[in-house]
Each structure stands twice: as C-alpha cells, then as structure tokens.
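1. Sequence and predicted structure are below.
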Amino acid sequence: MAYRFAADALLVLHLAFIIFVLFGGLLALRWRWMPWLHLPAAGWGAAVELLHLYCPLTPWENRLRRAAGEVGYPGDFIEHYLLRLIYPEGLTAQAQLWMGAVVLLLNLAVYAHWLRRQR
C-alpha cells in the first residue's frame, strides 16, 4: 500500500512539474524570485524533449509500482499518460510547430514583461 501511494504521489509530482515547466513563467509576474526556480525547470523540460533524454522520475515510478505488486509501463511518462492528450490522432507536424511557437512566444512575452517590471 505504501509503495502504491508513493508511486501515485510521484505521478502527481511529475504532472505538477510538467505544468510548472509550461506555465511557471506566469508565476514570475507575481513573485520576483520565481524565475530562479522556473528557468532551470523549463531548461530541463526543454532538454528532455528536444534531446530525447529519459526523465529519471519514470523509472522511479515504475520501480515503486513493481514493489507494490503492480506492473510498470513501457516508455516514459508522456507516452503512457499524456501522449494522446498532447498529440491527438491526426496532429500534423505543421500544427506541432505552431503550438511550439505559441508556447515559446507566450514565455518570451511573459519574461519580457517581467524584465520591464524589474527595471
């Protein structure tokens, strides 16, 4: 029971980290110290995706699930839990580029605004 709880808690933490990577820049508008946390997290998140690195949370979650008597899953967190949500069937490469551009422009706008407020 404790291993399953730990695996589920790690899953929630993993999802929270992904959300923070995507939207944490908005928190910098409220708290001046937030970029010190968000920028390294966003850098790690971008590196994992762009360089196809393996996030260490996935094997850790799988080990906890196996210790709880459950079966782990193949692949990584994104593939297992979020792939169909993030990449629905019929999604084109051009649509992905547009979505990536929107994310990049949103974060650039947030941090440009943040920098102006700091001056």
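-> Arrived safely. Numbers count the residues shown, from 1 in each chain.
2. Please make it C-alpha for all contacts and neighbour counts, starting now.
-> OK.
3. What residues sit buried inside the strand or helix carrying Val110?
-> For Val110, the element it lies in under DSSP states H and E is helix 93-118. Applying a neighbour-count criterion of 16 or more other CA atoms under 10 Å, one finds Leu106, Asn107, Val110, Tyr111, Trp114 buried in helix 93-118.
4. Let me know the closest of these to Leu53.
-> Asn107 (22.3 Å; CA to CA).
5. From Thr58, how far out is the closest one?
-> Between Asn107 and Thr58 the distance is 26 Å, computed by CA to CA, to the nearest Å.
6. does the most centrally placed residue in the chain sit in a helix or strand, and which one?
-> Centroid-nearest residue in the chain, with CA atoms, centre = their mean: Ile18, separated by 2.0 Å. Element membership of Ile18 [criterion: DSSP H and E] is helix 2-23.
7. Which SSE is immediately downstream of that helix?
-> For helix 2-23, the following helix or strand on the C-terminal side (DSSP H and E) is helix 34-50.
8. packing partners for that following helix?
-> helix 2-23 (3 or more CA pairs under 8 Å, 6 or more residues apart in numbering; DSSP states H and E).
9. returning to that earlier point: is the residue nearest to the centre of the chain in contact with Gly45, as I believe?
-> Yes: with contact defined as CA atoms under 8 Å, Ile18 reaches Gly45; the gap is 7.5 Å.
10. Helix, strand, or coil at Val71?
-> Local secondary structure at Val71 is given as coil here, using DSSP: H, G, I helix; E, B strand; the rest coil.
11. okay, pairing it with this:
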Amino acid sequence: MPYKILADIVVLIHFLWIVFLIFGAFIGVKYKAVKIFHISGLIFAFIIQIFDWYCPLTHLEVWLRTKHDPALAYTGSFIPHYIEKIVYIELPRYTIFILTVFLCGFNAWMYRRKR
C-alpha cells in the first residue's frame, strides 16, 4: 500500500510540475529565482523531447507502481498515459514535441515582453 500512495504522490507532483512549466512565466516575470528555475525546467523538458527520453518522475512512478502491483505499471510517457484516459485519444510523439516547442516559445515571449 505505501508504494501505491507514493506513486500517486509522484503523479500529483508530476502534474504540478507540468502546470508550473505551462504557467510559470506568469510568476517568473516577477521573481528572478522562479524565472531561472522555470527556464531550466523548460530546457530540460525540451531536451527530453529531443532525445525521446522519459521524465525521471515517470520512471519513479512506474517503479513504485511495479513494487505495489506489476499489473499497474505502464510503458511510455506520463502525458499520453494520463491524457488518453481523460480524452480517450492517443497523442503521437510529434504532437507532444510540437506542444513543447510552442510552450517554450510562449514562455520566451512572456519573458521578453516583460522587459
């Protein structure tokens, strides 16, 4: 049971991390430390998309779920696994890549606009 709870906590943290990457520029324009952390996170997200890696949080969650019940583990990326359950569609890898590029561009625009 503790592995399942820990895996659920990792999912929550992963979700909050994605929300921060999407909306972090709104806070980052005011606070330099948040801006540095946010831009670093965007760079990391971009790099893992380019090299087709999975986020370390995905690996941690899958490992925890496997420890709880091997049947609960999944392969692939965090985003399609959970988004598919919400909207019942599959997201191709290139779609996630395009959304990542758009997100980085939007945030770059936000930071440059506030100067």
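-> Looks like it arrived, so ask away. Computed from a predicted structure; not experimentally measured.
12. what's the TM-score here?
-> Scored against TM-score structural alignment, normalised by the length of structure 2, the superposed chains reach a TM-score of 0.75; 111 aligned residues with a CA RMSD of 3.0 Å.
13. coming back round to it: Val12 of structure 1: which of the buried residues of helix 93-118 of structure 1 is nearest?
-> If you rank the buried residues of helix 93-118 of structure 1 by distance to Val12 of structure 1 using CA to CA, Asn107 comes first, at 23.7 Å.
14. Pull the contacting residues for the closest one.
-> With contacts defined as CA atoms under 8 Å, 6 or more residues apart in numbering, Asn107 of structure 1 is in contact with Gly25, Leu26.
15. Tell me how far it lies from Leu39 of structure 1.
-> Computed with CA to CA, the distance linking Asn107 of structure 1 and Leu39 of structure 1 is 10 Å.
16. which residues are in contact with both of the two?
-> Common neighbours of Asn107 of structure 1 and Leu39 (CA under 8 Å, 6+ apart) are Gly25.
17. Not including adjacent chain positions, what is the nearest residue to Asn62 of structure 1?
-> Gly72 (4.6 Å; CA to CA, 6 or more residues apart in numbering).
18. ugh, wrong one, I meant Phe20 of structure 1
-> Nearest non-adjacent residue to Phe20 of structure 1, counting by CA to CA, 6+ apart: His38, 7.3 Å away.
19. for that neighbour, what are its contacts?
-> Here His38 of structure 1 is in contact with Phe20, Val21, Gly24, Gly25 (criterion: CA under 8 Å, 6+ apart).
20. separation between it and Phe23 of structure 1?
-> Distance check for His38 of structure 1 against Phe23 of structure 1: by CA to CA, it reads 9 Å.
21. separation between the closest residue to Val101 of structure 2 other than its chain neighbours and Tyr82 of structure 2?
-> In space, and not counting its chain neighbours, Val101 of structure 2 is closest to Phe46: 7.2 Å by CA to CA, 6+ apart. As judged by CA to CA, Phe46 of structure 2 and Tyr82 of structure 2 stand 20 Å apart.
22. neighbour count winner among these two?
-> Shown here are Phe46 of structure 2 and Tyr82; by other CA atoms under 10 Å, Phe46 has more neighbours (17 against 13).
23. From what I see, that one and Leu99 are in contact.
-> No: using CA under 8 Å, Phe46 of structure 2 makes no contact with Leu99, being 10.2 Å away.
24. before we move on, the earlier item: pick the one among the contacts of His38 of structure 1 closest to Pro88 of structure 1.
-> After measuring those against Pro88 of structure 1 - CA to CA - the closest member comes out as Val21, at 20.8 Å.
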